[in-house]
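Peer 1: Structure for the following, please:
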Amino acid sequence: MAIPLVSGRCALIIQDMQNDVVMDGGAFASSGAPAHCREQNAISNIAALAAHCRGCGIPVIHVWFVVEPGAPGLTLNAPLFLGIVEENAVVRGTWGAEPVVGLEPMSGDHIITKMRMSAWQGTPLQTILMAEGRDTVIVTGAWTNMSIEHTARTGADMGYRMIVPEDCCATMNADWHNASINYALQNVARVTKSADLIDCFE
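Peer 2: Next comes the predicted model:
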């Protein structure tokens, strides 16, 4: 990445890294998501990036998809949302809705819950970023071609500089991941690797 990043302007999002989403035994395990998460080494890569960010004073924001039992209020207008109901996924208070081991919130982190793909929709994300004085957002987590892409697109439209370290993201398989990383995200975010990103902070 050619452009240095100013730590005081950055925030890190860890999105949807929950047991039902990316772990064996989770509601969506049959999708291939756990295997691709392992292939990407996403949990370890995100953990290392988050540790570095905390050390630099960069806010870490956990964004989780959480519904109440029966998913009241979840608009069932898309297959993804229907799947949440059909699989009884990410229900508050269950193992499936909890963050994966290794990416639990630390003291000082922010926690946001949502009921849409984008981290912006119906959440206080922008309020937190404004309060912290941040205009550069690093997006990590799952799934690359869904929540990550939605969040990056919306953030770009809202005037934020969006950064996506691709080895900190995962989805159902490499084809879907690569389609998003190599095409969809190229015009809305700076795509990079976590190690390269860490070297960019000033």
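Peer 1: from here on, contacts and neighbour counts on C-alpha atoms
Peer 2: Will do.
Peer 1: Quick one: the helices in the chain, in order.
Peer 2: Counting by DSSP state H, the segments of the chain that form helices are 19-22, 33-40, 42-55, 79-86, 125-132, 149-157, 174-179, 194-200.
Peer 1: Just say which of those helices is most tucked in.
Peer 2: Of these, the one with the most neighbours on average (mean count of other C-alpha atoms under 10 Å) is helix 19-22, at a mean of 28.
Peer 1: Make CSV out of the helices of the chain and add distance to Ser107.
Peer 2: Output for the helices of the chain, formatted as CSV (distance: least, C-alpha to C-alpha, whole Å):
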stretch, distance to Ser107
helix 19-22, 21
helix 33-40, 25
helix 42-55, 10
helix 79-86, 30
helix 125-132, 16
helix 149-157, 24
helix 174-179, 31
helix 194-200, 21
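Peer 1: Out of those, which is closest to Val63?
Peer 2: helix 125-132 (8.9 Å; C-alpha to C-alpha).
Peer 1: One more sequence to fold, the one below, so I can look at both together:
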Amino acid sequence: MGRRPALLILDLINELIHPDGKYAGDGYFQQATERNVLENAATAISRARAAGIPVIYVVVGFSPGYADLSDSSDLFEGVREDKRLELGTWATEVHSSLAPAEGEPVIAKRRVNPFLGTHLDLLLRNLDVNTLLLTGVTTDLVVLSTAREGHDRDYRVEVLEDVTATADDELQQAALKLIARTAKVTTVDEALPA
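Peer 2: Okay, here's the model as predicted:
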């Protein structure tokens, strides 16, 4: 069976990778900048579109009022009080340099795993996708979770490491090492040649 990929843009949202985002000071903006994530993501998106590869955006966020936010999550502690990650606001929009083209899906998730409680798997199956090309912030959370879940749902998974970042380099390297156990770690140029 041939390779039928989709490019997933995971949580490349203002709250995480814009200098004015509320998580910018947690290292995500700095690491994404140092790793040229926005520029590399733009290249990946452009090449995918040119090749007819579906581009699918996933954004993390919560409904106004935060009824869908788990009180048991240490990861999302303080989100409600700080009014972070509210869907429908600038915070959860895809960074403007990577804006979705007309018709490209944007899936909102309420947890780390983008398959949980969303129609992502249905969309991928309807597009006849068998290979996931993963990009995003954070490598140790959404990218790792998507790689493992994709593997267990019988997708081939390729992580474009030059379009990933997390809070610091130590976490980045540890996450990539874990990801390599269930996915191929690659680059934009390898996965989407010019």
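Peer 1: Any idea what the TM-score comes out to?
Peer 2: For this chain pair, the superposition-based TM-score is 0.94 by TM-score structural alignment, normalised by the length of structure 2; 193 aligned residues with a C-alpha RMSD of 1.4 Å.
Peer 1: can you tell me which residues contact the spatially closest residue to Phe29 of structure 2 that is not a sequence neighbour?
Peer 2: Nearest residue to Phe29 of structure 2, sequence neighbours excluded (C-alpha to C-alpha, 6 or more residues apart in numbering): Ile17, at 4.4 Å. Contacts of Ile17 of structure 2 were listed using C-alpha atoms under 8 Å, 6 or more residues apart in numbering, and they are Tyr23, Ala24, Tyr28, Phe29, Ala32, His95.
Peer 1: Out of those, which comes closest to Thr135 of structure 2?
Peer 2: Using C-alpha to C-alpha, Ala32 is the member of the contacts of Ile17 of structure 2 that lies nearest Thr135 of structure 2, at 11.5 Å.
Peer 1: Give me the nearest residue to Glu15 of structure 2, chain neighbours excluded.
Peer 2: Distances taken as C-alpha to C-alpha, 6+ apart put Gly21 closest to Glu15 of structure 2, at 3.9 Å, once the chain neighbours are dropped.
Peer 1: Out of the helices of structure 1, which is closest to Met115 of structure 1?
Peer 2: The closest of the helices of structure 1 to Met115 of structure 1 is helix 79-86. By C-alpha to C-alpha, the value is 8.8 Å.
Peer 1: tell me the contacts of the residue most central in space within structure 1?
Peer 2: Centroid-nearest residue in structure 1: Gln15, 2.4 Å away (criterion: C-alpha atoms, centre = their mean). Listed by C-alpha under 8 Å, 6+ apart, the contact partners of Gln15 of structure 1 are His62, Val63, Trp64, Ala119, Val139, Thr140, Gly141, Ala142, Ser147, Ile148.
Peer 1: now structure 2: which of these match?
Peer 2: By both residues aligned by TM-score structural alignment, their matches' C-alpha atoms under 8 Å, these still in contact after alignment to structure 2 are His62, Val63, Trp64, Val139, Thr140, Gly141, Ala142, Ser147, Ile148.
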